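Q: From the sequence below, what's the structure:
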Amino acid sequence: MQKFHLFLLGLVLTTASQAEELTLSANQSKTLGIVTAPLPSKQQGELAGMPAQVVIPGNQLFTISTPLSAMVEQTLVGVGDAVKKGQPLATLQSPALAEAQRGLLQSSTQAQLSKENLARDEQLWKDGIISESRYRATQSQYRETNAALAERKQMLRLSGMSDTDIARLQSDNVLSSQLTLKSPIDGIVLEKTVSAGQRLDAAIPLFKVARLEPLALEIQAPLASTQELKVGASVAVPAHNAKGKLTAIGRSLSGGNQTILLRAMIQDGASNLRPGQFVEATISTSGTALDHWNIPNSALARIGSKVMIFIETPKGYRSEEVTVLHEGADNSVITSKLKGNEKIAVKGVSALKASLMGIGGE
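A: Just a heads-up that it's a prediction; the model follows:
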């Protein structure tokens, strides 16, 4: 009763002298639910099924923050909107901006006065009316006031004012507390963290804007499968019809799963992908790479530290040790000394594993 019911059914599996050949008739295979399928076409010269995540290249992602303490007056775009470079994203009311503008006008006045004083004292010095030390002191004051003016201009540039706006301020002497945040690139608004009426301190992130073409992939690959990889190799995401090139191969292993991080740039078909999306990538390898097969996880049997598959033979099944290069949710990429024309068991593998281990019959 405890012999896996094989004895009662007359379905005794016998092993060969090396415990690798399992003798099993067609009726016994059917009763045990063993199903075979042709070995999928080998994938020579490529690594398939590599887990990857779509990311935005660092130089294509911008965060727009509040340059000064302010209150949000109006937001002009939402998440998912396409924006152009220089397009307003939001308007703010900032008393600190008016204060910075007032400081610029003061510095501008002082710089103009020091310029006139320098011109006058230079002539007086040349005429011998004043000493050289007084002329040098006037020169120093002129440099200081111009440095202060340049500092004030830079502060306003960081606040979002253009050089044209600063020049207009100097000519018109009209202060404004309204601050307009603009997009630095042509792109898509990915994040928006504020709404009208909020009061904010300086350097609070409000928007994230990114250019989504091209996109990048971060690929986790086992160390054993990276030996034949080279920067510039072709990378594809077959499920989304996207293609690109391998741009970097990591030098260190991740602590958790002992994989190496690969980076790729997707130029073709990037619009079919989304940042943060998890996909499976295929990477071309050099011509000396081992042959690979992408088989169902149900075809794998683990016995101790070994991974086996079962190949159909005229008498039954033969166990074959394989190396798993990548194990996915449904399929795994393996390499082994296979011809490629074999039929392997894809269902009922547990019964074959039990027989191989000497369980279920005598």
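
Q: going forward, measure contacts and count neighbours with C-alpha atoms only.
A: Will do.

Q: now the nearest residue to Ser252 once chain neighbours are set aside: how far from Val189?
A: Leaving aside its sequence neighbours, Ser252 sits nearest to Ile260 (Cα to Cα, 6 or more residues apart in numbering; 6.5 Å). From Ile260 across to Val189, the span is 32 Å (Cα to Cα, to the nearest Å).

Q: how about the nearest residue to Leu158, chain neighbours excluded?
A: Using Cα to Cα, 6+ apart, the nearest residue to Leu158 is Pro67, at 6.6 Å.

Q: follow-up on the earlier one: wait, a strand at the residue nearest to Ser252?
A: Yes: Ile260: assigned to a strand according to DSSP: H, G, I helix; E, B strand; the rest coil.

Q: Against Glu73, how distant is it?
A: For Ile260, the distance to Glu73 - Cα to Cα - is 48 Å.

Q: quick one: Ala216 is in a strand?
A: Yes: checked against three-state DSSP, Ala216 lies within a strand.

Q: Another for comparison:
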Amino acid sequence: MMTKTGARVVLSALLPLTLLACGGGGEKKADNMAGMEGMEKGEGEKGEAGKPADKDAVSLSAQQIADAGIEVGRPAIGGVAGAIELLALVQGDPQGVQVVSATIGGRVVSLTRNLGQSVRRGDALAIIESREAASLNAEIEAARARSALAQSNLRREQRLFAERVSPEQDLIAARTAATEANIAVRLAQQQLSATGGSGGALNRVAIRSPLSGQIIARSATLGQTVAADGELYRVANLSRVTIAASLSPADAGKVKPGTRVEVTSAGRRQEGRVTFVSPALDETTRLVQVIASLDNAGGTWRVGEPVTASILLPSIGDHSITVPSTAVQSVENKMVVFVRTPSGFKAVPVQAGRRNGDQVVITSGLTGSERIATTNSFTLKAELGKGGEMDMD
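A: Reported below is the predicted structural model:
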């Protein structure tokens, strides 16, 4: 039989083992739970900080979008019924090309501009020496002298009339003579101005540019004798040019002023608008002349250059959605358009319909209110294949 002292010894020995067994199991369970929580937390962080959770998304900052040369725009609503493609010719805008002619006959003693040089309106382009110029300048001098004499007589008559020496009739006559003399001076000056203005000597007149632009033709030669109205230069303001083409009467009936025209040549493409559709057929070709206006502030197009013009015929009552062909890409055998999101772009599947020029009709997938990548979308396609994170280093 065990004594009380022996029982206390056995209990003292068993108690640490019991506590160790219980405590060890608790710590192991806590460690396992912490590990699971860590794994779940780690997986969640990877989903946010790793590859985008959406496999169709590409993450880019605004700076990365700009560096990649990606332009963002909206789809166009209202498609085109088709396009008429034909050859055309670049011409100068009729409002922007003028002939500079000799205003009087004489000898050309100075030419201040050569081909290609820029001029401003009112710049002297040539100096012509002639007897007619001498007569015009002499008439001005004589008219000024007569005007000065008439003004002097008027002042004298005003003084005499105030002193009650001269009758009012003499004062009225002096005032009339002074007025007529002033009119004669202005007339002589206007006649000289019509020729271009004084050329620095009594027998010379200056021929001035009627508009700002560029010299595109020079017909005169220094020392040449020219007749009145003889062509000296041609000046053109080519900030706008026109595209001239001919259509069959059937096609011309579909085109109206304001219709869009895409002009292409040697890797260049630009859009203009139809400004004129002739109401009559050309007597020789039996075709209808169509003219479109094109911005040329950058000097992209040259007068006389042949180009290809595609006249885009609008669809009446059509509300279809069109995007540039450069906005559509094929990803995993699906046609997609990259739609702008707060964090970058998302590849949205679409159904593509007919193609008109460089525009593609989207039959489904877009509402028309989205902002989409219109250029360099192939870059987004490549980054989507890498996992959606663009490295711009």
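
Q: Next, the TM-score between them, please.
A: Laid over one another, the chains give 0.58 as their TM-score (TM-score structural alignment, normalised by the length of the first structure), with 238 aligned residues with a Cα RMSD of 2.9 Å.

Q: circling back to that earlier point, Provide the secondary structure category for the residue nearest to Leu158 of the first structure.
A: Pro67 of the first structure ends up coil, using three-state DSSP.

Q: Cross-check the contact I'm expecting between it and Met161.
A: No: taking contacts as Cα atoms under 8 Å, Pro67 of the first structure lies outside contact range of Met161: 10.7 Å.

Q: If you count surrounding residues, which of those two has more?
A: A count of neighbours by other Cα atoms under 10 Å puts Pro67 above the other of Pro67 of the first structure and Met161, at 22 against 18.

Q: Can you tell me what the more buried one aligns to in the second structure?
A: Using TM-score structural alignment as the criterion, Pro67 of the first structure maps onto Thr103 of the second structure.

Q: contacting residues around its match?
A: 194-196, 207, 228-230 (Cα atoms under 8 Å, 6 or more residues apart in numbering).

Q: quick one: which of these is nearest to Glu27 of the second structure?
A: Ile207 (105.1 Å; Cα to Cα).

Q: Matching the closest one against the first structure, which residue comes up?
A: Structural correspondence for Ile207 of the second structure with respect to the first structure (TM-score structural alignment): Leu181.

Q: residues in contact with its match?
A: Leu181 of the first structure sits next to 64, 88-92, 160 when contact means Cα under 8 Å, 6+ apart.

Q: Helix, strand, or coil at it?
A: Applying three-state DSSP: Leu181 of the first structure is strand.

Q: And it, how far from Ala96 of the first structure?
A: For Leu181 of the first structure, the distance to Ala96 of the first structure - Cα to Cα - is 15 Å.

Q: For the second structure, just list every one of the helices.
A: For the second structure, applying DSSP state H gives helices covering 4-49, 62-67, 131-162, 168-194, 249-252, 377-386.

Q: Next step: the contacts of Leu181 of the first structure restricted to strands.
A: Residues of these located in strands (DSSP state E): 64, 88-92.

Q: Dump the residues you listed to JSON lines, plus neighbour count.
A: Formatted as JSON lines, these follow (neighbours: other Cα atoms under 10 Å):
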{"residue": "Ile64", "neighbour count": "18"}
{"residue": "Pro88", "neighbour count": "16"}
{"residue": "Leu89", "neighbour count": "20"}
{"residue": "Ala90", "neighbour count": "21"}
{"residue": "Thr91", "neighbour count": "19"}
{"residue": "Leu92", "neighbour count": "25"}
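
Q: so what's the residue nearest the centre of the second structure closest to, chain neighbours aside?
A: For the second structure, the residue lying nearest the average C-alpha position, counting by Cα atoms, centre = their mean, turns out to be Asp295 (6.7 Å). Excluding its sequence neighbours, the residue lying closest to Asp295 of the second structure (Cα to Cα, 6+ apart) is Arg240, at 4.7 Å.

Q: Looking at the first structure, name the residue matched to that neighbour.
A: Checking TM-score structural alignment: Arg240 of the second structure goes with Pro214.

Q: Ala264 is in contact with its match, correct?
A: No: the criterion here is Cα under 8 Å, and Pro214 of the first structure misses it with Ala264 at 10.4 Å.

Q: Compare neighbour counts for these two and give me the winner.
A: For Pro214 of the first structure and Ala264, the more surrounded residue by other Cα under 10 Å is Ala264, and the numbers stand at 28 against 16.

Q: In the second structure, what sits opposite the residue nearest to Ser252 of the first structure in the alignment?
A: Ile260 of the first structure maps onto Val288 of the second structure when the alignment is built from TM-score structural alignment.

Q: Tell me, how many residues neighbour that match?
A: Around Val288 of the second structure there are 21 other residues, counting by other Cα under 10 Å.

Q: With Asp268 of the first structure instead?
A: 16.

Q: Equivalent analysis for Ala210 of the first structure, please.
A: Ala210 of the first structure is flanked by 25 other residues according to other Cα under 10 Å.

Q: same question, the one 5 residues further on
A: Leu215 of the first structure is flanked by 23 other residues according to other Cα under 10 Å.

Q: May I have the residues that are in contact with it?
A: When contacts are counted by Cα under 8 Å, 6+ apart, Leu215 of the first structure touches 54-57, 265-267, 270, 275.

Q: I'd say Arg218 of the second structure and Tyr233 touch.
A: Yes: the criterion here is Cα under 8 Å, and Arg218 of the second structure meets it with Tyr233 at 4.4 Å.

Q: who's more crowded, the two?
A: More crowded of Arg218 of the second structure and Tyr233, by other Cα under 10 Å: Tyr233, with 24 against 18.

Q: how much space is there between the more buried one and Val97 of the second structure?
A: Shown here: Tyr233 of the second structure relative to Val97 of the second structure, a distance of 11 Å by Cα to Cα.
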